[in-house]
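> predicted model follows, preceded by the sequence.
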Amino acid sequence: MARAPGTPDIPEKTRQAIALYLAERSANGRIKRGAASAAAKLFGCCRQQASKFFKERFKGLPTAKRGRPQAPVDTVRIARRIARVSATPHHRRQTLRALAHAACIPKTTLLRYISKQHVKRVTVRVKPTLSVEHKRKRLAYALAHIERPIGRRLHRVHHMYDTVHIDEKWFNMYKASNTFYLTANEAAPYTSSPNKRYIDKAMFLAAVARPRNDSHR
């Protein structure tokens, strides 16, 4: 019985098992009557394939190439498309649709290049430009909330149940992190800002405290 379309190729171990099965049921290089059909039914292949595997191993016939032939890779076309991706400005490479339109490359082709690692997807976030004084103040604030209870050796962080932060919440008008599609040999663009106040924001006044559970309610 012939294999159904889409069935994967027969593994090498199964081919060897079919050949050995038919070798035990052959005489003078000829397969006995009904042996090929029995092997096909046992191993789930067609009779012609079972006979072919036997001839390839015990009659010295050349082994056929497995699977479909590989399509030739057009390296010149790939290199030209990768060059168009590199020449596209970063602000037009934040989505696949925008990159496909700017570089005149089909979206499905870009997806195939991503799977083959010709193009990569990276996320870039704005890094804070911290000075040594900023880092020192951050460390001092964190150490101020470390305490060691009397009679204990281990340090612990203050529970902060009695602390309420009155803060102004600022929301950026545009994203601080962006996604770009780059070629395999490109580095991710580095973006920094001395302070987030340089980004347009909307402000909300908020009170922030650690949640507490009231067992009487």
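Thanks, I have it.
> for the rest of this, base every contact and every neighbour count on C-alpha atoms.
Noted.
> residue 167: what's it in contact with?
Residue 167 sits next to 205-208 when contact means C-alpha atoms under 8 Å, 6 or more residues apart in numbering.
> hold the first one in mind and look at this next one:
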Amino acid sequence: MENSTNSLIMKKTIHAERQDIYRALLQQSSDGKLKNGSIKHVAAIFGVCMRTVSRIWHRAKLQVENGSTLDLSSKMLQVVGRKRIHLDLNQISQIPLRRRTTIRSIAKSLTISKSTLHRRIKEGELIPHTNSIKPDLTDVNKTKRLEFCLSMITRPLLNSNPTFHDMFNIIHIDEKWFYISKSSKRYYLVPGEDEPLRTCKSKKFITKVMFLAAVARPRFDAIGNEFFFGKIGIFPLTTKEPAKRSSKNRVTVTLETKPILSVTKEITRSWLLNKVLPAIKAKWPPNHTGPIFIQQDNAKPHIDVNDSEFIEASSRDGFDIRLCNQPPNSPDLNVLDLGFFRAIQSLQEQEVLHTVDELVSAVQTSFDKMQSHELNNVFLTLQTCMKEIIKVQGGNSYRIPHIGKSRL
């Protein structure tokens, strides 16, 4: 479509230029004859060769003598030059998907050049798609997912549409590894600029720290003012250990931050009791009534929902905080996995880090920088995912639709 439009514009431009050349020649003529040097003069004005000007004049003169309509349009458009190579979409659809992962393999299967295929992709004839692997769901998993999504819908009143619960009493928690650097990173350099040199002793052992994050849905008053930002906290799973020997950076017995590389139920319970619960009680809106649910996934290091130590600690100070599990194999039902962790990581990766303390500080700073409306948007995405899960009867073969969250 774009090429046909460009061809039409070019055709109109050439036709208008030929008309201008003919009008300039008419001004140089007398009784149907050109003055001496007129063709050379007009050719210099329009920057074309004298032969082209002469051909236009004789063609127009012949049409006038025959009484036919004056037509100075080019007869060679779309006749000369390289012909456009069109893709046979039916032929492409017959190529196995495993051979449609690179431009080189598709071009080889179609026996065309890579540059031609690349141009067709830029024009939109072929659509690049990034495919991510999803959890394998059993029938029991699908049933649990469907029940979970349906439990989040309020019973509608008579002649009213069903709606989702506001989810103001649900706190999502999850863990994620954050790395001090990535093994492969993209930069945009100016011509002649040296590429950056990044080194480490082994790509398999890049420094990393696991963080436990807890977020709830932000709350706003009737006129849109925020009174609860929803970010409970993000807590690094690290310990302080004394240095065993001196170095140029610190002396012996200096406390160093070390990541906890193996997380157990005892560690999870300790972080919930000593960090997550105090943060919830300190930041939770005072006017809230009713139970508060902490939603976790089914990872083995997570404690049971009926853990006695947690129940005892969570019921103090007038709070009613309970644990609940999301359906198995369902990262799309947790706002942290659904996009909030990735947003934090994108900010953290913009920093240059060298130590564990710098990594911890960068992640916590990125967490604090996230705006509450962005967190609220992820909750809207969660509700959209629930709608799609209900449509596919508990499966995960769906695409998240665009709903224009910024306009809602």
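Noted; the coordinates are in hand. Values in this document were obtained by computation on a predicted structure and should not be read as measured data.
> TM between them?
Here the TM-score of the superposed chains, computed with TM-score structural alignment, normalised by the length of structure 1 as the reference length, equals 0.54; 167 aligned residues with a C-alpha RMSD of 4.4 Å.
> helix or strand right after whatever helix or strand residue 150 of structure 2 lives in?
If you go by DSSP states H and E, residue 150 of structure 2 is part of helix 139-151. Read in the C-terminal direction, the helix or strand following helix 139-151 of structure 2 is strand 170-179, with elements assigned using DSSP H and E.
> tally up the residues packed near residue 13 of structure 1, please.
Other residues near residue 13 of structure 1 number 9, with proximity taken as other C-alpha atoms under 10 Å.
> and it, what's its match in structure 2?
In structure 2, the residue matched to residue 13 of structure 1 (TM-score structural alignment) is residue 16.
> follow-up on the earlier one: can you redo the contacts of residue 167 of structure 1 as a markdown table with distance to residue 131 of structure 1?
What follows is the contacts of residue 167 of structure 1, written out as a markdown table (distance: C-alpha to C-alpha, whole Å):
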| residue | distance to residue 131 of structure 1 |
| --- | --- |
| 205 | 28 |
| 206 | 28 |
| 207 | 28 |
| 208 | 27 |
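> could you flag which of the residues you listed are buried?
When neighbours are counted using 16 or more other C-alpha atoms under 10 Å, the contacts of residue 167 of structure 1 contain no buried positions.
> which one of those is nearest to residue 154 of structure 1?
residue 208 (28.1 Å; C-alpha to C-alpha).
> number of nearby residues for the residue lying closest to residue 329 of structure 2 once chain neighbours are set aside?
Nearest residue to residue 329 of structure 2 in three dimensions, chain neighbours excluded: residue 135, at 5.9 Å (C-alpha to C-alpha, 6 or more residues apart in numbering). Residue 135 of structure 2 is surrounded by 11 other residues when neighbours are defined as other C-alpha under 10 Å.
> pull up the gap between the residue of structure 1 positioned farthest from its centre and residue 36 of structure 1, please.
Most distant from the centre of structure 1: residue 28, at 55.0 Å, with distances by C-alpha atoms, centre = their mean. For residue 28 of structure 1, the distance to residue 36 of structure 1 under the criterion C-alpha to C-alpha, to the nearest Å works out to 16 Å.
> now swap in residue 70 of structure 1 and tell me
Following C-alpha to C-alpha, the distance that separates residue 70 of structure 1 from residue 36 of structure 1 is 31 Å.
> of these two, which one has the most company?
Legend: neighbour count by other C-alpha under 10 Å for residue 70 of structure 1 and residue 36, higher for residue 36 (24 against 6).
> now check structure 2 for the residue matching that one.
Under the alignment (TM-score structural alignment), residue 36 of structure 1 pairs with residue 39 in structure 2.
> repeat that for residue 88 of structure 1.
Using TM-score structural alignment as the criterion, the counterpart of residue 88 of structure 1 in structure 2 is residue 95.
> look at the closest residue to its match other than its chain neighbours and tell me its secondary structure.
Once flanking residues are discounted, residue 95 of structure 2 sits nearest to residue 109: 7.5 Å by C-alpha to C-alpha, 6+ apart. Using DSSP: H, G, I helix; E, B strand; the rest coil, the secondary structure recorded for residue 109 of structure 2 is helix.
> ok, residue 109 of structure 2 to residue 124 of structure 2 distance?
For residue 109 of structure 2 relative to residue 124 of structure 2 (C-alpha to C-alpha), the value is 19 Å.
> picking that back up, for the contacts of residue 167 of structure 1, which one is nearest residue 166 of structure 1?
Sorting the contacts of residue 167 of structure 1 by how near they are to residue 166 of structure 1, with C-alpha to C-alpha, puts residue 207 at the top with 4.5 Å.
> who's in contact with the closest one?
Per C-alpha under 8 Å, 6+ apart, neighbours of residue 207 of structure 1: 164-167.
> can you redo those as TSV with secondary structure and distance to residue 57 of structure 1?
As requested, those are arranged in TSV below (DSSP: H, G, I helix; E, B strand; the rest coil; distance: C-alpha to C-alpha, whole Å):
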residue	secondary structure	distance to residue 57 of structure 1
164	strand	81
165	strand	80
166	strand	82
167	strand	80
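> could you pull out the helices for structure 1?
If DSSP state H is used as the criterion, the helices of structure 1 fall at 12-23, 35-43, 47-58, 75-87, 96-103, 107-115, 132-143.
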